[in-house]
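quick one, structure for this:
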Amino acid sequence: MSFGAGWLPELLTAVLASVLAITLHEAAHGYAALALGDDTAKRMGRLSLNPLRHVDRVGTILLPGFLLVTQLLTVGRVEFMFGWAKPVPVDVLNLRNPRQGMMLVAAAGPAMNFGLALLAGLLIHPVSAWVPLLSPDSLALFYRFLLLSILANLVLGLFNLLPIPPLDGGRIVAGLLPAPLALPYMRLERWGILIVLLAVFILPRVVDGFDPVGWALREVVADAFNLVLRLSGNGGGR
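Model prediction:
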């Protein structure tokens, strides 16, 4: 995203797409837990589609805001963003089958994102039918929002499948491992955010040529983006 004349509408469009992706991702965890026997999120008022209920002061506001402002002021564009929402509380002991249930609760978030990405692709068709009714700028903004929604949901869903606790992929792996291995593996959770920051953002900037996670995400997201376009009847290359 460049810091030019049209940066504000593009920024707001990107923010809206990201907020919807994050909010529905967290809500999916809560609703999956409720269906599997745990009503903790409901009792704590976190079973909600209200984005404000999922805001984390550091992960949702301060860190993304700092990254946004510093990049716009230094390089004039946004090259990367990182942040997190307040996790929906889940009491694994309330789940009818704790190990299997925690896997399903964890998988619900990325599954929601992949479903939303496909929905955004399908919505391109009715928006195309509005061509005679909309100005070129409005039409371009609608298309931009849908494409950013596909991208935001794919990035969020795939990133969360990385096998690092406390990401969803880490919880899924823990459910697949035998109990003697799962317990020490889940102890990594206290260091999870630091591991992610180190592997995804710090090392690639201090070690020339080292960016395995970024490379994997870029390659996988590109293929997934084109797959969503094909599945939703919008062509797709590669």
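
from here on, just use CA atoms for contacts and neighbour counts.
Fine.

confirm residue 155 sits in a helix?
Yes: counting by DSSP: H, G, I helix; E, B strand; the rest coil, residue 155 falls inside a helix.

isn't it right next to residue 221, touching?
Yes: shown here, residue 155 and residue 221 form a contact pair, counting by CA atoms under 8 Å, at 6.5 Å.

who has more neighbours out of those two?
residue 155 (24 against 21; other CA atoms under 10 Å).

quick one: contacts for that one?
Residue 155 makes contact with 217, 221, according to CA atoms under 8 Å, 6 or more residues apart in numbering.

now do residue 145
13, 14, 17.

what sits closest to the last one if chain neighbours are left out?
The shortest distance from residue 17 to any residue that is not its chain neighbour, by CA to CA, 6 or more residues apart in numbering, is 4.8 Å, and that residue is residue 149.

for residue 45, same thing?
The shortest distance from residue 45 to any residue other than its chain neighbours is 7.9 Å, reached at residue 53 (CA to CA, 6+ apart).

re the thing from before, what's the neighbour count on the residue nearest to residue 17?
28.

please give me the structure for this one as well, since I'd like to look at both together:
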Amino acid sequence: MEQFLAFRLEELPFVVIALVLAFTFHEFAHAYVAYKFGDNTAKDQGRLTLNPIQHLDPIGTLFILIAGFGWARPVPVNRSRFKNPRLAGVLVSVAGPLSNFLIAFIAYGIFFLIIVLTGGAGVPPFFMDLLRMIVYLNVLLFIFNLLPFPPLDGYRIIEDLSSNSVRAKLSQYEQYGILLFLILVITPLDQYTIWPLLQGGINGTSQAFNAIFNTIFSIFL
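Below is the predicted model:
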């Protein structure tokens, strides 16, 4: 069974917890920002909540266990209800990935603090493993969702920042972008395209986190 999974069997409990946390806050962030800008669509459909059941997609969750990345249930957004559709659209789109970044940042900070203060002694190993997985998966989702492919948040950000003429062209070819994205994700091409980007982003973000917390703790400790 393990050969069909993207993670080792002993990692699965940590993966599940980290995914529930990541997906729930990601979708809640989309819904919350949309609500604040005047769109009640997600709220009316029960998506303005931190209840994971409202946000998890069974197939998307299974896919991340098998392939290493997946998706939650997209939050419905009606951009016509926004007072400033372009600005609100960008902020709604970026809210999800940003929530994952913040979760990873906080989890890394807790992990770093534990190591600095105790060296990990006396701390249950499962807790440290859980923190590592929370950091890894949230950074992964942060970077993955900012890729400029439909239907990811990165594509929606580009769409909202584009002029009306460019947006019309993007809409015209969106279905082909989705097809290209699926080909890159589910075929061996991912090892030469998407995964190098993700791995580079994960490594770079982890190094940035480490530098930030090294600086903070060198000042205050």
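
residue 105 of structure 1 matches what in structure 2?
Matched to structure 2 by TM-score structural alignment, residue 105 of structure 1 sits across from residue 92.

I meant residue 92 of structure 1, not that one.
So residue 92 of structure 1 corresponds to residue 79, using TM-score structural alignment.

need the contact list for that match.
Contact analysis of residue 79 of structure 2 by CA under 8 Å, 6+ apart lists 39, 85, 88, 89.

which of the residues you listed sits closest to residue 163 of structure 2?
residue 85 (12.6 Å; CA to CA).

what sits against the closest one?
Residue 85 of structure 2 touches residue 79, counting by CA under 8 Å, 6+ apart.

can you tell me which of the contacts of residue 79 of structure 2 are in helices?
85, 88, 89 (DSSP state H).

mind checking how far the last one is from residue 220 of structure 2?
Residue 89 of structure 2 sits 39 Å away from residue 220 of structure 2 when distances are taken as CA to CA, to the nearest Å.

same thing with the first one?
For residue 85 of structure 2, the distance to residue 220 of structure 2 under the criterion CA to CA works out to 43 Å.

OK, contacts around the spatially most central residue of structure 1?
Per CA atoms, centre = their mean, the C-alpha nearest to the average position across structure 1 is that of residue 156, at 2.0 Å. Residue 156 of structure 1 is in contact with 21, 22, 110, 113, counting by CA under 8 Å, 6+ apart.

residues near the second one, how many?
To tie it back to what came earlier, the one meant is residue 22 of structure 1. The number of residues packed near residue 22 of structure 1 is 26, by other CA under 10 Å.

my read: it touches residue 85, true?
Yes: taking CA under 8 Å as the definition, residue 22 of structure 1 is a contact partner of residue 85 at 7.0 Å.

where along structure 1 do the strands fall?
Here structure 1 has no strands by DSSP state E.

residue ranges of the helices in it, please?
7-35, 40-43, 63-74, 98-129, 136-160, 168-176, 179-186, 192-197, 203-206, 212-231.

with distance to residue 49 of structure 1 added, can I get those helices in TSV?
Formatted as TSV, those follow (distance: least, CA to CA, whole Å):
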stretch	distance to residue 49 of structure 1
helix 7-35	6
helix 40-43	12
helix 63-74	21
helix 98-129	13
helix 136-160	16
helix 168-176	20
helix 179-186	29
helix 192-197	25
helix 203-206	35
helix 212-231	25
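
looking at those helices, which is buried most?
Ranked by mean neighbour count under mean count of other CA atoms under 10 Å, these are led by helix 168-176, which reaches a mean of 22.

residue range for that one in structure 2?
Per TM-score structural alignment, the counterpart of helix 168-176 of structure 1 in structure 2 is residues 153-161.

what's the offset of the matching stretch from the middle of its chain?
On the basis of CA atoms, centre = their mean, to the nearest Å, stretch 153-161 of structure 2 sits 15 Å off its chain's mean C-alpha point.

that one: average distance to aligned residues in structure 1?
Mean deviation of stretch 153-161 of structure 2 relative to structure 1 after superposition (mean CA distance after the TM-score superposition for structure 1): 0.8 Å.
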